[in-house]
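# Generate a structure from the sequence data that follows.
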Amino acid sequence: MNVSRLIPATAVAGAALLGLTACSASDAADHRNGGRLNVVASFYPMQFLAEQIGGKHVSVTTLTKPGVEPHDLELSPRQIGGLTDADYILYLKGIQPAVDDAIKLSGAKHTVDASTLTQLEDHGTETGADEHGHEHHGDEAGADPHIWLDPVKYAEVAEGVGKSLEKTDPDHAADYRKNTEALVTKLDGLNLAFRDGLKNTTTKTFITTHSAFGYLAERYGLTQEGIAGVDPEAEPSPARIKEIHTIAEKSGATTVFFETLASDRTAKTLAQDTGLKTAVLDPLEGITDQSKGADYIEVMQSNLAALQKALGAK
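The predicted model follows:
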C-alpha cells in the first residue's frame, strides 16, 4: 500500500538526536583530517549519506569495501582501532553484527545509528508488504533494517544525519543544512518516480532471493515474496519452493530477482523450474563495476525500470 510518513521526519530526527553525544567545535577541530571531519561509515548507504551531506567538510572512509557482502563483514584490527580515532561514525544497527560489536567495544563517543532516525517495522523473513506490519524501534528484535530502499525513509535518515553533523561541526552547519536539503529534494523526486511508475501494473507481486525490499514494497503497494528470507545466499526449503511456484501462478509474477553481490544460482534454478525470467534488483549494499549505476540515485532508477518491466507497468 502507498503510505505516507508515519511521523514527521524532523520530529523523528529531533527525538533521536537527544540521545547523541554532542561534540563541540573545538573537540572536532582537535581530530580533523586535513581540516575535515574524519567520518567512518559502516557500508555504502551510510557512506553515500555522509559524502552527500558532509561535502567538502568531511573525509569519509567505509568499513565495507566495494564487492564485499556487508552482512558477512569481518573487521581487521586496524579498522577496529580506527573507530576510536573517528570524529563521527555513521552506521545502521542490525545489518552488520561485527560492526555493531566493534563500535560498542571501541568506546567511540560520536556515533549515529541510522535506525534511530526513522521508524522501523517487522516485515518478517519471507514476505514483504504486510498491510498490518508492526512497528519497532531500531533496537528491537525482528525489525527490518533495510530502510534505505524506501526513498521516503532514507530521506528521514538524511535529515537526521544532517542535523547531527550540524551539531557535531557547528562552524559548517549552514553547508550541512544546504546539502541535506539538496539530497532530500533528490530523494523526494525518486519517491515520486517510483510512486507514479508503479501505480498501474499488471501484477503487484515480485519474487526475490533477498528479502530486502519490504519497505519499498509497502511504500508502493507491492508484495515482496522472498525465496529464502533475509540471507541472499540461503538455501530455500522444498516447502518454500513449492509455495513460490503456487504464488507465481496465482499472482502472475514474471520474474525472479537476484542481486549483484550474491550468487544467482537459486534464482536461476527456480526460474527454470517455473518458466520465469531472471533480472537484477539491487539491494544497494555496495557499488561495484557490475552495478547498474554509479551511485544510490542511479541504481535506484535502474531498480525502478526493472520493477516496471517485471510487473508490467502501464
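
# contacts, neighbours, all on C-alpha from now
Will do.

# doesn't residue 95 make contact with residue 113?
No: judged on C-alpha atoms under 8 Å, residue 113 makes no contact with residue 95 at a distance of 11.1 Å.

# Sketch out the helices for the stretch 101-250 of the chain, chain order is fine.
Per DSSP state H, counting those that start in this stretch, the stretch 101-250 of the chain carries helices over the ranges 151-168, 173-197, 214-219, 238-251.

# got CSV for those helices, with distance to residue 283 and mean neighbour count too?
Putting the helices of the stretch 101-250 of the chain into CSV (distance: least, C-alpha to C-alpha, whole Å; neighbours: other C-alpha atoms under 10 Å) gives the following:
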stretch, distance to residue 283, mean neighbour count
helix 151-168, 13, 25
helix 173-197, 15, 17
helix 214-219, 11, 25
helix 238-251, 21, 14
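
# how about the ones you listed in JSON lines, adding distance to residue 124?
Output for the helices of the stretch 101-250 of the chain, formatted as JSON lines (distance: least, C-alpha to C-alpha, whole Å):
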{"stretch": "helix 151-168", "distance to residue 124": "18"}
{"stretch": "helix 173-197", "distance to residue 124": "23"}
{"stretch": "helix 214-219", "distance to residue 124": "9"}
{"stretch": "helix 238-251", "distance to residue 124": "14"}
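
# quick one more, to check against the first:
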Amino acid sequence: MNVRRLIPATAALGAVALGLTALTGCSGSDAADGSGGGELDVVASFYPMEFLAEEIGGTHVSVTTLTKPGVEPHDLELSPRQIGSLGDADYILYLKGIQPAVDDAIAQSGAKNTVDAAELTSLEAHGAEVDSPDHASSDEHEEHDGAGLDPHIWLDPVKYAEVAEGVGTSLAKADPAHAADYRANTDRLVEKLNTLNTAYETGLKSTTTRTFLTTHSAFGYLAERYGLTQEGIAGVDPEAEPSPARIKDLQHIAEENGATTVFFETLASDKTAKTLAKDTGLRTDVLDPLEGITDSSKGDDYLQVMESNLGALQKALGAK
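Model (predicted):
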C-alpha cells in the first residue's frame, strides 16, 4: 500500500496550497544566498518538525529546534535569543496549537517565511471525553489545542506523510536551486512512512482487545487510523489532573474491555498512571508521544520510536 494513495488528490493539493500560502515572501534570493551556495537556516518548533526538516532538507539545511531534548514542549517558554532567531530564519516550520509560546512568538516576530504543519493536513477533535472543569478550563483547552482540535498529527504515519509532502514542496519553493533534492528526499521519507503504516496495519489487525489507557490523550489519530479506542486519563494536555469521576470511569472501562496496561510517557510524570495501575491491577508501560528524543527514548529517531510504540501496543492489546 502506498501512503500517497491514502491521500485524496484534491485534499493533498489543497493542503500543499495552504502550506505555500503560509510561506509568503520566500524566494531564492531570500533563502540562503539565493544561488544554492549556502545552507537554508531552518528553525523547527519541536522534534516532529525538526525530524521532517532534517530528513527532507538533507545537506542543504541547517536546522535549529526551539525545544531542547527533555523539555516538555507544551510548556515551553522561549528565551529572548530564541525569539530573536525567528526574525533571522530563512524558513520556520512549526505546528500551531501545540506550543502557545511559539505560536505567539512567531505571530509577533513578523517572520514571513513560515509553514504551519497544521495547514498541511486536516485536524480533528479527540480527547473530549476527558475534558472537564476539574482539570482544565475551556479557555486553557482552547489555548492548547485550537478550540478542541487535536494537534498530534505526527502520531499517524499517513497524516505525517501528508505533512511531509507539503514541507517538501515548500522547501523546494524556498530554495529552488535544490528543489530536485528536496523532492527526492520527500519521496524517500514518504516511502518509509508507508512502510511504518503497513507495519501498524498488519501488527494491530488482530488483537484480544482494542482499548488502551494512556495518561496523555495524544494518540487519537493513531487510534482512529488502526481501529483502536484511546481512553485518556487526562486530555490532550499531559499535565492535566483527572477528576475522581474520570478515574472511576477508567476502572470500569479497563474491566469491561479487558485492558491490561496503563501507558505513560517519558517527558511527563508517571505518578497518575502508576496509581491507577495499582488500583486496578494493571501493568504500566511507555507509549511515547514523540514530542522529543532523549537518552531514555526507546529509539534514536521518529521511525525507531514509532516501531517501539507498535511493539508496546501489540503486547498490551494481545496481538495475535
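
# just to revisit the earlier point, wait, which of the helices of the stretch 101-250 of structure 1 is closest to residue 299 of structure 1?
Residue 299 of structure 1 sits nearest to helix 173-197 of all the helices of the stretch 101-250 of structure 1, at 11.0 Å, using C-alpha to C-alpha.

# what's the nearest residue to the most centrally placed residue in structure 1 if we skip its chain neighbours?
When structure 1 is reduced to its mean C-alpha position, the nearest residue by C-alpha atoms, centre = their mean turns out to be residue 148, at 2.8 Å. Taking C-alpha to C-alpha, 6 or more residues apart in numbering, and ignoring the residues beside it in sequence, residue 148 of structure 1 has residue 154 as its nearest neighbour in space, at 4.7 Å.

# Alignment lookup: the one you found to structure 2.
Residue 154 of structure 1 maps onto residue 160 of structure 2 when the alignment is built from TM-score structural alignment.

# again, but for residue 309 of structure 1
Taking TM-score structural alignment for the superposition, residue 309 of structure 1 sits opposite residue 315 in structure 2.

# now residue 277 of structure 1
Using TM-score structural alignment, the partner of residue 277 of structure 1 in structure 2 is residue 283.

# so where do the strands sit in the stretch 51-200 of structure 1?
According to DSSP state E, counting those that start in this stretch, the stretch 51-200 of structure 1 carries its strands in the segments 58-62, 88-91, 111-113, 120-122, 134-136.

# what's the last one aligned against in structure 2?
Okay, so that is strand 134-136 of structure 1. Per the alignment by TM-score structural alignment, strand 134-136 of structure 1 matches no residues in structure 2.

# which strands and helices sit next to that strand?
The helices and strands touching strand 134-136 of structure 1, judged by 3 or more C-alpha pairs under 8 Å, 6 or more residues apart in numbering; DSSP states H and E, are strand 120-122.

# Give me the neighbour count for the equivalent of residue 70 of structure 1 over in structure 2.
Under the alignment defined by TM-score structural alignment, residue 70 of structure 1 corresponds to residue 73 in structure 2. Number of residues near residue 73 of structure 2 (other C-alpha atoms under 10 Å) recorded here: 22.

# Residue 73 of structure 2 and residue 46 touch, don't they?
Yes: the pair residue 73 of structure 2 and residue 46 qualifies as a contact (C-alpha under 8 Å) at a distance of 6.9 Å.

# hey, what's in contact with both of those two?
Common contacts of residue 73 of structure 2 and residue 46, defined by C-alpha atoms under 8 Å, 6 or more residues apart in numbering, comprise 67, 291-292.

# Just among those residues, which is most surrounded?
Neighbour counts for these, by other C-alpha under 10 Å, peak at residue 291, which reaches 25 neighbours.

# Distance check, that one against residue 299 of structure 2.
Counting by C-alpha to C-alpha, to the nearest Å, the gap from residue 291 of structure 2 to residue 299 of structure 2 is 13 Å.

# And residue 126 of structure 2, by the same measure?
Taken as C-alpha to C-alpha, the spacing of residue 126 of structure 2 relative to residue 299 of structure 2 amounts to 27 Å.

# Who has more neighbours out of these two?
Remark: of residue 126 of structure 2 and residue 299, residue 126 carries more neighbours, 22 against 16, as counted by other C-alpha under 10 Å.

# Touching stretch 182-200 of structure 2 from outside, list them.
Applying C-alpha under 8 Å, 6+ apart, the set of residues contacting stretch 182-200 of structure 2 from outside is 1-4, 55-58, 157-158, 160-161, 164-165, 168-169, 171-172, 226, 303, 307, 310.

# just to revisit the earlier point, let me see the contact set for the match of residue 154 of structure 1.
Contact analysis of residue 160 of structure 2 by C-alpha under 8 Å, 6+ apart lists 153-154, 193.
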